[in-house]
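1. Okay, sequence plus prediction incoming.
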Amino acid sequence: MSAQVQYSEFGGPEVLSYVEVPMPSAPADGVVVETRAVGVNPIDSKLRSGARASSPLTAPRVPGSDASGVVVAVGAGVTDWVTGDQVVLRGAHGTYATHVIASAAQLVRKPAGVGWDEAAAIGVPASTAYQALRTLGVEVGSVVLIHAGSGAVGQAAIQFARNWGATVVATGGERNQARMGELGAIPVEYGPGLLQNIRAAAPGPIDIVLDAAGTDEALEASFALVADRSKIGTVVVGARAAELGIQAWAGGNPLPLTAEEQALRAEAYGVTLELMELGDFEVEIGARYPLSAAAEAQRASMSGEHRGKIILDPSA
């Protein structure tokens, strides 16, 4: 048997249930992946609650898009993958499960030197950060301000920008200052006088802003520091992007990702895994929960009680 977490109505974490289901079969053009680790993302809770619009619920829905695992069944039309291959799922659906059906195009090979948890953790955060920074034009010599630098997207963004030769200033809470500094950013604490504190930490011009916080304080500081609003991007308040005159990618933005942006997000997986194997990129795992405790994991994700990525363990 296989198992999955599903919901049949929108609501709080309590609508999630852990159920046993028949073992899936591989379609002709796809595979079945036995998951080893599943990544929990804020979007999972937003979709489950109905806070983020999605299609009507006409059947039980399984959350999740990030996971790592082993190919255990291969469709007759698949030639590039075999059983036993260790993979990362890219843009998959319904990954809160012990077994997931995926197309061959949704698989990325997992390097042997990258752990299951870390591989499952990169998907949404790393691809979002990579695409956003590439779209904003970060390059050698850029000075980049990242709001919410200690979150999963923020930590990924700090590391990409530093690897590309940029100077990074990152904002975050008091308890997260050391972590942002470890990753190579100049840390600035949230609170009164944020704009002045950023200017004190980085007296020169700021070229680019990536907002993963979405607070009025963060946005106002960004506008004061960067006159060209096309160089300011958000991944959390996309619904306000047109009104504010800034760029946005998902985060409630009614405009879908362009083909180029989608390609960048796909490219991010291979780039990130290679950097991880070389020791030039790291993922902070905040907590692990059994797959059957997905409701508890989503509550923790929404509360922000853990810094770093929350992982579900399908074997527990």
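-> Perfect, I can see it now.
2. from here on, contacts and neighbour counts on C-alpha atoms
-> Fine.
3. Number of residues surrounding A224?
-> Applying other Cα atoms under 10 Å, we find 9 other residues in the vicinity of A224.
4. Could you say which helix or strand holds the residue nearest to it when sequence neighbours are not counted?
-> Excluding the flanking residues, the one nearest A224 by Cα to Cα, 6 or more residues apart in numbering is L195, at 7.9 Å. If you go by DSSP states H and E, L195 is part of helix 194-201.
5. other SSEs contacting the helix or strand following that helix?
-> Next helix or strand after helix 194-201 toward the C-terminus (DSSP H and E): strand 208-211. When contacts are defined as 3 or more Cα pairs under 8 Å, 6 or more residues apart in numbering; DSSP states H and E, strand 208-211 packs onto helix 123-136, strand 143-147, helix 216-225, strand 232-234.
6. quick one: contacts of the longest one?
-> Residues external to helix 123-136 that are found in contact with it (Cα atoms under 8 Å, 6 or more residues apart in numbering): 39, 41, 65-67, 89-91, 152-154, 156-157, 160-161, 208, 210, 230-233, 235, 249, 261, 264-269, 272.
7. let's bring in a second one:
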Amino acid sequence: MTDTTQTTRAAQTMRAAAVTAYGPADVLRPVELPVPEPGPGQVRVRVRAAGVLPFDIGVREGVIRPPGAQFPIVPGNEFAGTVDAVAPDVTGFGPGDPVLGFSLLGAYAQYVVVGADQVVRKPEEMEWAVAGGFSGNAQGAHMALTAMRVGPGDTVLINAAAGGLGTLAVQLARAWGATTVIGTASEANHAHLRSLGAIPVTYGDGLAERVRAIAPGGVDAALDGAGGDALRVSAEVARHPDRVITMVDTDQARRLGLPELTGTRTADRLAEMTLLYAKGRLRVHIRAEYPWERAADAQRDVGTGHGRGKVILTRWSAAG
């Protein structure tokens, strides 16, 4: 049996935002669902904050269909909260522990159940909103820069550098010793990028020339979060095509002969990034917080593809 004797659950049901059919943002609606029970090796977390990612939009639209997903589908693959219950075989975590973690689905809810190897302890220095939206972009940046072999002395180009992934990638590249980080963004975000240690350049026609004005010999590695022409330019100005990674345009990457990103989210990877945050090496900008009842609006916000930093679901009801 699951060990829930150390905590008292206030209700047998929980509030969540779920879809019962694929479609536009309006299909994401508040529902009541059973509180999930942790099985072997799992923990149940009472969610305090959850990040909103493009992946979640793909789930809602039916473009991304995780194996075994059945309606009602609760999106959300990054979260933070307190451990509510643990399975008998779980060690290292107990009720009340503040954690952040990752999953494919389920975080747009008051409770989520995941493997104990999918959570790490939340640093005291990390606010709940930041913790809720940290895992996805932090691990994505880590995987991408690992694949790009970013290291001391490198010149790195990052497209869409002002977004949730881009801002962490800029800071991680600097933390790993990159000498120069060039970030593409709209002019409104240039000051923000400078504060993170990047040299900002604008999108659009002439991008290759603007990059070469900063790095005449080309860049050592490039991370693309924009796709389209930005990815083509990234491949053009990179000295090593095998060090160009896109997060959004795999079809064009194949046509250009660029490698596909591979890697796995792990607790070790997440712990490494949370440690950098605790040491003050990473900052996360929260651009908007929405109550869980407005999860559809939060996804619309992310779906615009514009804006600086993270969109978070917070202000969960105390009931349940």
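-> Yep, it's here. Computed from a prediction, not measured in an experiment: that's the story for all the values here.
8. distance of G173 of the first structure from E189 of the first structure?
-> For G173 of the first structure, the distance to E189 of the first structure (Cα to Cα, to the nearest Å) stands at 5 Å.
9. The two: which has the busier surroundings?
-> A side-by-side neighbour count of G173 of the first structure and E189, using other Cα under 10 Å, places E189 first with 18 against 14.
10. mind listing what the more buried one touches?
-> Listed by Cα under 8 Å, 6+ apart, the contact set of E189 of the first structure reads T171, G172, G173, E174, Q177, N197.
11. Kindly tell me how buried the alignment partner in the second structure of the second one is, as a neighbour count.
-> By that I understand G172 of the first structure. Mapped onto the second structure by TM-score structural alignment, G172 of the first structure lines up with A185. Residues contacting A185 of the second structure under the criterion other Cα under 10 Å number 26.
12. Tell me the spacing between A185 of the second structure and G263 of the second structure.
-> Applying Cα to Cα, the value for A185 of the second structure to G263 of the second structure is 26 Å.
13. Now do the buried residues in stretch 38-49 of the first structure.
-> V38, G39, V40, N41, I43, D44, S45, K46, L47, R48, S49 (16 or more other Cα atoms under 10 Å).
14. I'd like those residues as CSV, with distance to L145 of the first structure and secondary structure appended.
-> CSV is the format used below for those (distance: Cα to Cα, whole Å; DSSP: H, G, I helix; E, B strand; the rest coil):
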residue, distance to L145 of the first structure, secondary structure
V38, 30, strand
G39, 26, strand
V40, 26, strand
N41, 23, coil
I43, 23, helix
D44, 27, helix
S45, 27, helix
K46, 26, helix
L47, 29, helix
R48, 31, helix
S49, 31, helix
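15. so how far is V311 of the second structure from the residue nearest to the spatial centre of the second structure?
-> Nearest residue to the geometric centre of the second structure (Cα atoms, centre = their mean): G136, 2.4 Å. Noted for G136 of the second structure: a distance of 12 Å to V311 of the second structure, by Cα to Cα.
16. Also P66 of the second structure?
-> Going from P66 of the second structure to V311 of the second structure by Cα to Cα gives 22 Å.
17. So those two - more neighbours on which side?
-> V311 (26 against 11).
18. Do you have the helices of the stretch 201-320 of the second structure handy? List them.
-> For the stretch 201-320 of the second structure, the helices defined by DSSP state H, counting those that start in this stretch cover 207-214, 229-237, 250-255, 267-278, 295-303.
19. The ones you listed into a markdown table, with extra columns for distance to G140 of the second structure?
-> A markdown table is the format used below for these (distance: least, Cα to Cα, whole Å):
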| stretch | distance to G140 of the second structure |
| --- | --- |
| helix 207-214 | 24 |
| helix 229-237 | 17 |
| helix 250-255 | 15 |
| helix 267-278 | 10 |
| helix 295-303 | 17 |
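20. Give me whichever of those is most buried.
-> Scoring the helices of the stretch 201-320 of the second structure by mean neighbour count under mean count of other Cα atoms under 10 Å gives helix 229-237 as the most buried, with a mean of 21.
21. helices or strands up against it?
-> helix 207-214, strand 221-224, strand 244-246.
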